[in-house]
Every structure is written in structure tokens, then in C-alpha cells.
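*Asks:* Dropping a prediction and its sequence here:
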Amino acid sequence: MNDLISSLRFIAVVDWLELEINTRKPTQGFHLHRLGRGAFSHAHGIDLQTGKKYPEHLKNTTTTRFLVRIQSPERFAMVNDALDRMGGQFDQSAGSWLRAIEVAFDAYGNENTNDEQLAEATALFMKGVNRVSEVPPRIYRLKNETRIIGSQRELVQALLDGFQIGIGNCDADRYQHAYLKTSDNKLPLPQNHHRARIEVRLQGSACPLLSLDDLATFNFAKMTKYFRFRSQNDDLDGLQRLLTMRQVCLGNVLDANNELTRIWRKGGGSRKNKRHAHASPLNEIARVRLRTLTGRWRSSCGRGQAPKIGGHRLTKSGLSCGPRMADNEPDLNLPPSSEKPGQH
């Protein structure tokens, strides 16, 4: 396992975020989408009476409150740039709030890495992560298409076949999601953009209620608890090793307060982690990468470049042309794989 981890490059990114915003005059979601010139992946109307989103088929109802989703912002400056595209319609004085966010932890390979190794890394994420739900992980591909997994080998094959792993109910306030990412918007990615990915989505009561000012300086290291992993002990005998390998997850479950739930011992007492497992070296890597994300998030665009959202550069006239290669390009300034966890 350590050999696999040391061969990969890791990065933490914001996959998307949703903001509740207000407009100066009543309008419709598709008008905001058009004003954004590609900056918003969607704009969904909110009922002023209930404060809730309109049903999907009524999302373009005329209103002055909306949920807008910004896809793959690398920095907070890109959030401001997206909102500026609304011009005079954006009512900044009414306040804007973060309502949902999805953060991803990605593992990229090198020129010698194949998809099977990335699938093994994805399986490693899922098996070791502390889960946000007691609901057993779902292995799914299409709607109502699931697969029962009896071993780690079968899980790796399922990931190579396009299956994904969901932890928790898909509409819950906290949701984890792991998969082998080989395409984006149904378009194949180049091999060097393939990656193992685990995401956490926070919404509702689980989402930190942040104003735009708070969001600008948010410390993503606060999300480390969602990217903590356990690894199987190396000194297990044959039977213990087999039983541990057959466990779906080595991580524990996070309660509503994001504390590890207690595991009660048969002979009395309790513990917070499962037997025959220890803290994974991924924990320190994730902590450092989330801290790096914080620095990148708070920085300006740099190098005189226009902000980039969803894999495209934003220009005054809208998104630049060219194929979308990935939600977030690999960080070319990542240290080589020989860097030890904790070095920065």
C-alpha cells in the first residue's frame, strides 16, 4: 500500500459550490445562466414564501432569490468574477451565503501508472475513510444498477467497469463519493488526467454558513475530518488478515457532530477505532493538501492570467474556446512523489 501511495501525486480541489444570492429585480434562472456566460453551471429559483428551492420543473419561476452553482473554482477570486458577470442584477447588499460545497481529494499517477492502479487507490480511499453515514456503501453505475462486492479485487474491477461508491443517502446533508475519474462531461480525459477521487459534499445543516467575506478566507483544513483514513495492520496472522481484508470499511462512522462513534467491546468498555487497523499515511497528505488548497483559494489569479472556471479561462466576452480537459488540471507545482507526508 505504501508503495502505491508514494507513486501518486495528490491535490485537494473545490469541485463545486452553491451560493444563495439575490437579484435587484425579479428574473428567471435561465436569464442568470445566460448573464453568467458560462460561469454558472445552473441557476435555480427559490420560493420567497417558503425559502426553499422550487421543484425542478419550476426552477425558472420568476423570483429575486436563487441558488447558483459555480463549477471548479480554483480560487475565491473566480467566485467574485462569476458574480460580477451579473452586472447590475446582483444585489450584493442583500447578502449572499454558501449553501452547499463539494471538495475532492484526487490522486494522479505518473507516466507509468495505469487505470488499475488508480482503481486500487480509489478502493483504498473507500476502504479506509471514516464514513459520514452508517448506511453501507453503495456500489452503483446507472440508476438502479448496483453490484454486490465480496472482495477488494472485485471492488477494483467494479471501479474499472465504471461503477462508483456512494457513502450515505445521495440527498443527505453529508455525502461521500469515490470513483475512478476517466471522463468529464461524458468526454474522455487524456490518460495523464485520469485520477482516483474521493469527494465530500456538505449541504443543509452540515454546510458551514458562510457569507462571501467568510468564504473568501475559509480554512479548508477544517474539512480534514472528512478525509481521514485507516489502514490494515501488517502484522496480522492468516485468519485475521483474511477477515480484515473482507471488511467493507476499516474506518469508523462520524456522528452528527463529526466525532467518531464509540465501538462497544464485548467485554465492556469502548474504543473509537476498529481493531487491526492504524492511522493511514494518507491522513497527513490530505491535511497538507487541504492547507495548500486554502493558500491557493485565498490567492489572486497570479501571472496575469484570467480566472479559470470549469477548465476554461474567463474572458470579458465569456469562456475561452478550447476543449475542457478536466474539472481541475493537475497542480504542476506538486512536489515529486518522493516527498514524505508532512513536508511542504
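*Replies:* Received it, and whenever you're ready, just let me know what you need. As the structure is a prediction and not an experimental result, all values here were calculated from the model.
*Asks:* going forward, measure contacts between C-alpha atoms and count neighbours the same way
*Replies:* OK.
*Asks:* If you count contacts, what does the top strand by length along the chain end up packed against?
*Replies:* Looking across the chain with DSSP state E, the single longest strand is strand 9-27. With contacts taken as 3 or more C-alpha pairs under 8 Å, 6 or more residues apart in numbering; DSSP states H and E, strand 9-27 sits against strand 63-71, strand 97-108, helix 282-298.
*Asks:* so of those, which one's packed in deepest?
*Replies:* Highest mean neighbour count among the helices and strands packed on strand 9-27 (mean count of other C-alpha atoms under 10 Å): strand 63-71, with a mean of 25.
*Asks:* That one versus strand 97-108: what angle between them?
*Replies:* Here strand 63-71 runs at an angle of 10 degrees relative to strand 97-108 (axes from the mean of the first three to the mean of the last three C-alpha atoms, to 10 degrees).
*Asks:* Now do strand 63-71: which elements does it pack against?
*Replies:* Strand 63-71 packs on strand 9-27, strand 42-45, going by 3+ C-alpha pairs under 8 Å, 6+ apart.
*Asks:* deepest of those strands, which one?
*Replies:* A comparison of the helices and strands packed on strand 63-71 by mean neighbour count, using mean count of other C-alpha under 10 Å, puts strand 42-45 on top with a mean of 24.
*Asks:* here comes the other one, which I'd like you to weigh against the first:
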Amino acid sequence: MTIEAIELSFDLYGGDSSAVVIKLHKAMQYPQTARLFRVYKTKGTQRDIPKSMKELYDLLQSGYNIGVGDHRFDEFCVRLYFKRTDKGGQPLPQKQHRARIEITLKKSIFDHEVVDRNIANLSQLIKFGFKKMQFTKLSKRATFKEKDVYYTQVKPFGKGSTCAMSVNRHKRFLLNSIATNGTLNEAKRLAVKALSHKF
């Protein structure tokens, strides 16, 4: 039996969950091909992600989700939201409220990198899948203007860029104002390692 797609989620507890969702979106290292960045709640409510943090915060508080990609066609999709209900729609206790980021990976992602999709290889599929969920942060090299934009606007700052160049004139995946978030990525790696041992 082989896996056609896998959905992986990463939850962060504590703090203001809607604010954390915004930070996760800004920090997520989206691939260059990521598209259809939007917010939505129910059918007919889809719209572009506002650049205003206050406007996006209010939408998340009222139950909107951030979505990236189309599950019908894209091999990499993301959903971020403030989780406060269980699968049945029942309210969760306050202490179980959290920010959640979910990624859905189609089989083509695993096939490109020759990862065995057999169900017996589930622990390795989980580890591989979570490697596609990487986070970034504002770089120490960021200019005053870049810092101002980062702290006052909502954008997918971690999205891959085909034209980014390092200060040494080498091609790089991220903009010069953005760096890999080693601390958050390591915390995620350790959590995934513990999870994979259960399979």
C-alpha cells in the first residue's frame, strides 16, 4: 500500500494564537512555486491576504484561515489558523487553544526525491515531509527600511526568490533581509524525531 498524499501539522501553544499565526505565515519558507495566497472562512469569503497586520489579526480572530495552494492541483499546500475547536466543531478548553500550520504534500514531491511511499515507510515519510516545513526570520543584515516593512506588513517573506543574490554575489534562495530560523527549525526537528519513533 502506497501513500498518495500526507498532511502534517505543527501546533504552537501559549501566547496570542492569532498573532502567532501571522508570525508563522511571515516566517514560513514557501517554495518558489507557491501560489494562491489567500484568507477564507466559508464558501464565497475568499480574498487576498491583507498587508495590514491589524486587519489580518481581526480576520483570524473571527475564524478565517490563511491558505496557500490548491489541493486539487498543487503538490504543496499550506493552511494556517487559530485552532479553538475539535474535529466535531466543539469548543476546546482555553488551555488547548493554539496556532496551527498544516502542510499537505502530494505523491509527486516524494517521487521527485525518490522517497519510498510505502505505508511501511511512514516514519521516514513524516521526517521527510516536515523538512518541507522550514521557517525563516529577519536577518541581522536587514536594512532599516527592510526591518520597517517586515515589522509593519504581512507578506510571505520566506518565499523563495529566483533573483536573490548574497552580499558575495552568489545566488541564494532567500532575500538578503531574510535568514533561516535555526532555533524554531531545531525545535520542530526534535518534536518530529520524537513523533516518528511512535510509528
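*Replies:* Cool, got the structure. The structure presented is a predicted model; accordingly, all values stated were derived computationally and were not measured.
*Asks:* TM-score of the superposition?
*Replies:* With the length set by TM-score structural alignment, normalised by the length of the second structure, the two chains reach a TM-score of 0.81; 187 aligned residues with a C-alpha RMSD of 2.5 Å.
*Asks:* picking up where we left off before, what about the helices and strands packed on strand 63-71 of the first structure, which gets the closest to residue 3 of the first structure?
*Replies:* Across these, residue 3 of the first structure has its closest neighbour in strand 9-27 (12.4 Å, C-alpha to C-alpha).
*Asks:* mind checking how far the closest one is from the chain centre?
*Replies:* How far strand 9-27 of the first structure lies from its chain's middle: 13 Å, per C-alpha atoms, centre = their mean, to the nearest Å.
*Asks:* Same check on stretch 136-146 of the second structure?
*Replies:* Relative to its parent chain, stretch 136-146 of the second structure has a centroid offset of 20 Å by C-alpha atoms, centre = their mean.
*Asks:* who touches it?
*Replies:* Applying C-alpha atoms under 8 Å, 6 or more residues apart in numbering, the contact partners of stretch 136-146 of the second structure are 27-29, 147, 150, 158, 176-182.
*Asks:* ok, so of the residues you listed, who is nearest residue 109 of the second structure?
*Replies:* The closest of those, once distances to residue 109 of the second structure are taken by C-alpha to C-alpha, is residue 29, at 15.9 Å.
*Asks:* And that closest one, what's its match in the first structure?
*Replies:* Following TM-score structural alignment, the counterpart assigned to residue 29 of the second structure within the first structure is residue 130.
*Asks:* who's in contact with residue 192 of the second structure?
*Replies:* Listed by C-alpha under 8 Å, 6+ apart, the contact partners of residue 192 of the second structure are 126-127, 130.
*Asks:* can you tell me which of the residues you listed are in strands?
*Replies:* Per DSSP E, the contacts of residue 192 of the second structure never map to strands.
*Asks:* picking that back up, just the ones of the contacts of stretch 136-146 of the second structure in helices?
*Replies:* Members of these lying in helices (criterion: DSSP state H): 27, 147, 150, 182.
*Asks:* Tell me the one among those residues nearest to residue 99 of the second structure.
*Replies:* Closest to residue 99 of the second structure, out of all of these and judged by C-alpha to C-alpha, is residue 27, at 13.6 Å.
*Asks:* Would you confirm that that closest one contacts residue 160?
*Replies:* No: Residue 27 of the second structure is not in contact with residue 160 according to C-alpha atoms under 8 Å; the separation is 11.6 Å.
*Asks:* Who has more neighbours out of the two?
*Replies:* Neighbour comparison, residue 27 of the second structure and residue 160: the larger count goes to residue 27, with 23 against 18 (by other C-alpha atoms under 10 Å).
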